[in-house]
Every structure is written in structure tokens, then in C-alpha cells.
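**Student:** Any chance you can model this:
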Amino acid sequence: MPPSPEPGPDRASRSPSASASDGLWSIGELAERAGTTVKTVRFYSDSGLLPERARSAGGHRRYAPGALERLALIRSLRNLGLPVSQVRRIVDERAGAQGALEDAVAAHLHTLGSRLSALRWQESALRAVQEAAPEERAERLHLVGALDTPPGTAPLARFWRAWLPPRMPAKARAVFLDAAVPQPPDTPSPAQVLAFARLCALVRRPCPTGPAARPTQPAAHRAAGPAESALLYAGLAQAYDLAAVRMRGGVDPEAGDALDCFVATYASVLRRRDTPAFRRALARQLALDPRLDGYWELVERLLTPEGGRPEPTPGTAHDWLRTALDTHLAA
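**Tutor:** Predicted coordinates for the structure are as follows:
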């Protein structure tokens, strides 16, 4: 490497005050006091982060003593990984510098979080492939290799938007999507990566078409208009929440406020009274409705941490309430 054209540091002068008669430091003196190299100081100067105060008669850079504090700030920010563009905004700002620092740190933390999450997903995806039996390895590689890292929920949301009533109010639709679309964990296990990959593959499958194709929506869903669909899914969400409390407590399906809310929701949408005859007709209809068991089983796997207890989902809560209805009618 060719020698630096800048003069070396004045090793006779160790005080924090400027050593030259003009009160300025050479690039070597500044580098020595900062505990860094001339090459580093030159890089920050050429980047516009550390402007020199003047040039000597020989064209060498001269720095004011205040450059030492500025250089320390620059190095601290760069050591934390902040890009040069953000460092420049922070060191150049006089008023409101604290706000610029806070914004830059928050933005960089967000970027790092995304990178770390992506690495965790990649690691768990590789472990899922590594742990597979030889005959399953190709399928797993295809599944997890189709995922972005970290993955997004857009395919799941598109599936449900197409499934819901077309004229469903936007607010009710958003509430339903929050409940039906699971958020991928930041630190997934290999089993959770596989579950999410299978979920995405499931919702991308084309729906059956033709005269022999069965309806994909429940009867109450197909009969509901905009107002009724909002009422239907708001009432079901409340019933599912009530059932989830019983499920977390290990309670078997039973009659109670959760079942009453469940039945009352359907009765209101269908403009019927909640009578024993209606409950029997509802049980028969629910038994004929299309089911999305595979979706909810995968959601349960995704939401359940390794070795943890299964977390209720809208699908498992719906099954609990259906069983409660059947048990109630049988009694």
C-alpha cells in the first residue's frame, strides 16, 4: 500500500489542545487522538462526514479540535451498523439532533429485526429439510423453498377475501382477517415453518369447478347480505372467544353462554327464533356445510410453540361449539 501523503502525527504533542500555531491538527494528529487510522479519517472526510477546517500551504488537511468529538460520534454510529446516509443526517443536524438519532436508531433496529427474523426462518427451514426422512426431503425442500424469509401473509389474506361474501363491510372483513390469518412467529421451530409452508401451498390450490363441485361456503354465509354477513361473523367471533376460554380450561363441549351465543347468531342472521326445532335444523345444516379442517389444523400447529399446549383457533372453536350443540340435543 503506498504511504499516505498526509504528514504523520506529532508524537511530541499529547495534549488535547491543537499543536500547530494555527490551533488546528493534521490528519495524523486527529487519527492518533481518536485511536484510529489516517485511512479511516480520510474516508470520513472524503464522504463529507468530517470536513476539514482548512488546508496547509502544502495542501494537507487541517482539523479543528472539535473534529475529535464529531469523529467519535461518527465511529460510534458506524460501529452500530448505521449507514453513512443516516450518520450524515445525525452529525450535520444542529437543532433537534436527538430526534434524528432516535429516528435513525429505530429504523435500524427495524431493519436488523427483519434480517434476524429472515435468518431464523432460513435456519429452521434448513433444519426441517435436514430432519426429514430421505423419501420426504425433496417435498419438504420444495415446500419451504417456496417461502419468502421472513414470510408474509398475503396468500392467506387473498384466500379469505375470495371466500368471504363479496359485499361484506370492510370493517367486518378486516376483523375476520385478523382472526383467520395467523401471523408467522419471529422465531419459528422447524415444525412451524413446515406448517406455514403447507398453509401457503393449501390456499394456492385451485378450487374445484364444474357441475359436480360442492359449495365452498356455509349455507348461512351464502344466504347473508352485507348487513347479515357483518352480524354473522361478529357474533361467531364472540362465540369463538367464549368457547376458547372453556377450551383453555380443558372443559369438554357443553351447553352454556358460548353455545347460546353461537346459536343466537345463526338465528338472528336467518331471522328465526332460537327453539329446539331450530337447533336441530341448525345441527343438520352445520353437518352438511363444507369444512376447512386442513387449514385450521395447520394454523393450530403454527400457533403452538414446541412442547406447548395447542392454542384454540376459530376452526377448533367452531368444532367445539358444534359438538356442544350435538351433545345438548342428545341430552
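**Student:** can we go C-alpha only for contacts and neighbour counts from here?
**Tutor:** Noted.
**Student:** mind listing the helices for the stretch 101-250 of the chain?
**Tutor:** Secondary structure of the stretch 101-250 of the chain (DSSP state H, counting those that start in this stretch): helices at 137-145, 154-163, 170-180, 190-203, 219-223, 226-248.
**Student:** Quick check: which of these is buried the most?
**Tutor:** helix 190-203 (a mean of 21; mean count of other Cα atoms under 10 Å).
**Student:** Following up with a second sequence; could you model it the same way so I can compare the two?
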Amino acid sequence: MPLSPEPDPGPAPGPTSSHDDLWTIGELAERAGTTVKTVRFYSDKGLLPQRTRSAGGHRRYAPDALDRLDLIRSLRNLGLPVPQVRRVIEEQPGAQGALKDAVAEQLRTLGSRMSALRWQESALRLVEESAPAERAERLRLVGALDTPPSTAPLARFWRAWLPPRMPPKARAAFLDAAVPQPPDAPSPAQVLAFARLCALVTRPCPTGPAARPTQPAAHRAAGARESALLYAGLAEAYDLAAPRMRAGADPEAGDALDCFVATYAAVMGARDTAVFRRALAGQLAVDPRLDGYWEQVAVVRTPEGGRAEPTPGMAHDWLLAALQPPLAA
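**Tutor:** Next up, the predicted model:
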């Protein structure tokens, strides 16, 4: 007698699920490839709400919780903190603003961390490569820096040094030239130079009857108009001198020196004469010197193996040397 065919068993059963198409916390964790502890953590944070609870008080999740959990884990794997994850998943469907902002903020955070690590690495290399007699002092210098370092001490120094009535626009232009930005990936030499700059500007000024003035004579007589005129004219003179300095030319007379002298003459209400040039050379020669500052600025701004660009301080010294006799005669 022929056998009756076996009934079709239908598709193979999937993972065990609870009633009404809801999943237990273990079933959701299994489908997501994670742990129950992880699912419970996000549930407790309100990021992964359960649909309901069983009669015994156990959490039950709808199938769409799997997509929500995958999104949460993707965002967390990219380093986004829980508050940012919350803003992203609570945003209206189709909107991307919260996600875009969260990614941008995380990129900024990572960039700052990476820059800090590069500064720490270069500082450690500096200490490692230093001669034994220099190691302790260099460790003290670079150990005082934040990583990455702040330019705030340098800016404070120059704001106090510049003429008090200097217009904000002129002041900002000078600060751009005088305050070097920390390199993103510094060499050990650049780390040391920046540390020396910060130490220089935070060193106490000498006091007492024998202390020398700390500002140029031109500052003491400069009002708002004069200080703006002074620094705009000096910037022009430095720009004119820079090509000759790059070419390795010795200090010399020319357009740069004429602009340099004319600037001081205009501020002082004088005429550009041989007598004025001799007097100006004498005055500038006894003005406070910041040579050490500008030497370190040149190092900070020069990439490893690159060629140093003239700084305002270097250009000033070059022009002052050009002003000295016999060129001033």
C-alpha cells in the first residue's frame, strides 16, 4: 500500500521569540550580537525603551529595537558620548542636523587629543635626546606647558607691552604677527622654542631704581592715532625688508629703510634728515630688546628642515643696523 506523502514542515524556525512578536532582553542581545548587560545599560539610560513588560516584570522589545540598538552601538563605537547619542536618536526621522553636529564635535575632540599626544611625544623625544647637563632644565621648561599649549600667555604679554591707547584693529594685526600658533605636529626643537617663549613672557620684570624701561620710547608718547600709524608703517617697512633678508643681503639703505625712518618721523612730528636719523639710531639702540623672543618665534614657525622666515623683530634689527653710521650719515 503506497505511503501518504509527509506534510510540508514549512520554513525552519528562527531564533526563539516570545509571544506577540516581542523579544526578551536576551533575544534582542542575541540578534544584535552583544551582551544582555549592554542592552540593559542602554535601556536604563533611556536610549532603548522597551515596548512593555511581561507579567513577571521582564522587559519586552519590539523588532525595531534592533535597528535602534545597532545605531546606538555604531555611534558609541565612533566615540560619541551618551548625551550626543541621545540627541541623534531623538531627532526627527530624516533629519541629519544632530548627527552632523555630533560628528563635527567628535572630530574636533579627536583633533585636540591627537595634537596633545603629538606635543607629548615631541616633548619626550626632546628630553630623551638632550645632553645630560641640559635634561633637567629642558624637562622643567616643557613640563610647564599644557598639551597642546595655549597662546594666552604670549597674547597677555604683548597686550600689556603695546601702547595702551592702540586701536583694536592695529593691536589685532600686531598680535597676529607676534604670537605664533603652536604647530599641530611639532618637532622637539619647536616644543623647546615654544616653552622658552612662555617662560620668557611669564618671567618677572626687574624692579627698582636700576631697572631699565620695558617699553620703547615711542610707546610712551603714542596716542591712538600715533600708535596705529607707528605699527602700520613699521609693518610696511618690515615687508619691504623681508625679500632682501631672504636673499641674505646685509643691512642696507633703500625703500625699506626710508619707510622705517619716515614712520618714526611722522609719529614724532619731525622731518627725515641726517640729524634725525642719527638721533633715531641712538634712541632705538637703547630701547628694550626682545631679540630672544623673536629668535624663538622663528624656530616655532619654521617646519623641520624648512627655511626661517624673517620675523618683525629680525626685520627691525636689520633696519636698525642699516640706520647706523656710515649709512645714516
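**Student:** Nearest to Leu49 of the first structure, out of the helices of the stretch 101-250 of the first structure?
**Tutor:** helix 154-163 (41.0 Å; Cα to Cα).
**Student:** give me the stretch of the second structure that that closest one matches.
**Tutor:** Here helix 154-163 of the first structure aligns to the second structure at residues 152-161, judged by TM-score structural alignment.
**Student:** for stretch 107-117 of the first structure, same thing?
**Tutor:** Using TM-score structural alignment, stretch 107-117 of the first structure pairs with 105-115 in the second structure.
**Student:** Mean distance of the matching stretch to its aligned residues in the first structure, please.
**Tutor:** Mean deviation of stretch 105-115 of the second structure relative to the first structure after superposition (mean Cα distance after the TM-score superposition for the first structure): 1.4 Å.
**Student:** ok, now stretch 226-243 of the second structure?
**Tutor:** Overlaying the first structure shows stretch 226-243 of the second structure at a mean distance of 1.8 Å from the equivalent residues (mean Cα distance after the TM-score superposition for the first structure).
**Student:** Stretch 256-268 of the second structure now?
**Tutor:** Superposing on the first structure and averaging over aligned pairs (mean Cα distance after the TM-score superposition for the first structure), stretch 256-268 of the second structure comes out at 1.7 Å.
**Student:** and that stretch, which stretch of the first structure?
**Tutor:** Counting by TM-score structural alignment, stretch 256-268 of the second structure corresponds to 258-270 in the first structure.
**Student:** In that stretch, which residues are buried?
**Tutor:** Ala258, Leu259, Cys261, Phe262, Val263, Ala264, Thr265, Tyr266, Ala267, Val269 (16 or more other Cα atoms under 10 Å).
**Student:** Tell me which of those residues fall in strands.
**Tutor:** Taking DSSP state E, every one of those sits outside strands.
**Student:** Need the residues you listed in a markdown table (columns: distance to Thr316 of the first structure).
**Tutor:** Formatted as a markdown table, these follow (distance: Cα to Cα, whole Å):
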| residue | distance to Thr316 of the first structure |
| --- | --- |
| Ala258 | 14 |
| Leu259 | 14 |
| Cys261 | 16 |
| Phe262 | 14 |
| Val263 | 17 |
| Ala264 | 19 |
| Thr265 | 18 |
| Tyr266 | 18 |
| Ala267 | 21 |
| Val269 | 22 |
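**Student:** now, which of those lie within helices?
**Tutor:** Among those, the ones falling in helices (DSSP state H) are Ala258, Leu259, Cys261, Phe262, Val263, Ala264, Thr265, Tyr266, Ala267, Val269.
**Student:** right, and the helices of the stretch 101-250 of the first structure - which one's nearest Gly28 of the first structure?
**Tutor:** Closest of the helices of the stretch 101-250 of the first structure to Gly28 of the first structure is helix 137-145, at 51.8 Å (criterion: Cα to Cα).
**Student:** tilt between that closest one and helix 190-203?
**Tutor:** With axes from the mean of the first three to the mean of the last three Cα atoms, to 10 degrees defining the directions, helix 137-145 of the first structure sits at 80 degrees from helix 190-203.
**Student:** Of the helices of the stretch 101-250 of the first structure, which is nearest Ala100 of the first structure?
**Tutor:** Across the helices of the stretch 101-250 of the first structure, closest to Ala100 of the first structure is helix 154-163 (Cα to Cα), at 32.9 Å.
**Student:** rewinding a little: now the match of stretch 107-117 of the first structure: buried residues?
**Tutor:** Buried residues in stretch 105-115 of the second structure, defined by neighbour count with 16+ other Cα under 10 Å: Gln106, Met114, Ser115.
**Student:** excluding its backbone neighbours, what's nearest Arg167 of the first structure?
**Tutor:** Once flanking residues are discounted, Arg167 of the first structure sits nearest to Pro226: 5.1 Å by Cα to Cα, 6 or more residues apart in numbering.
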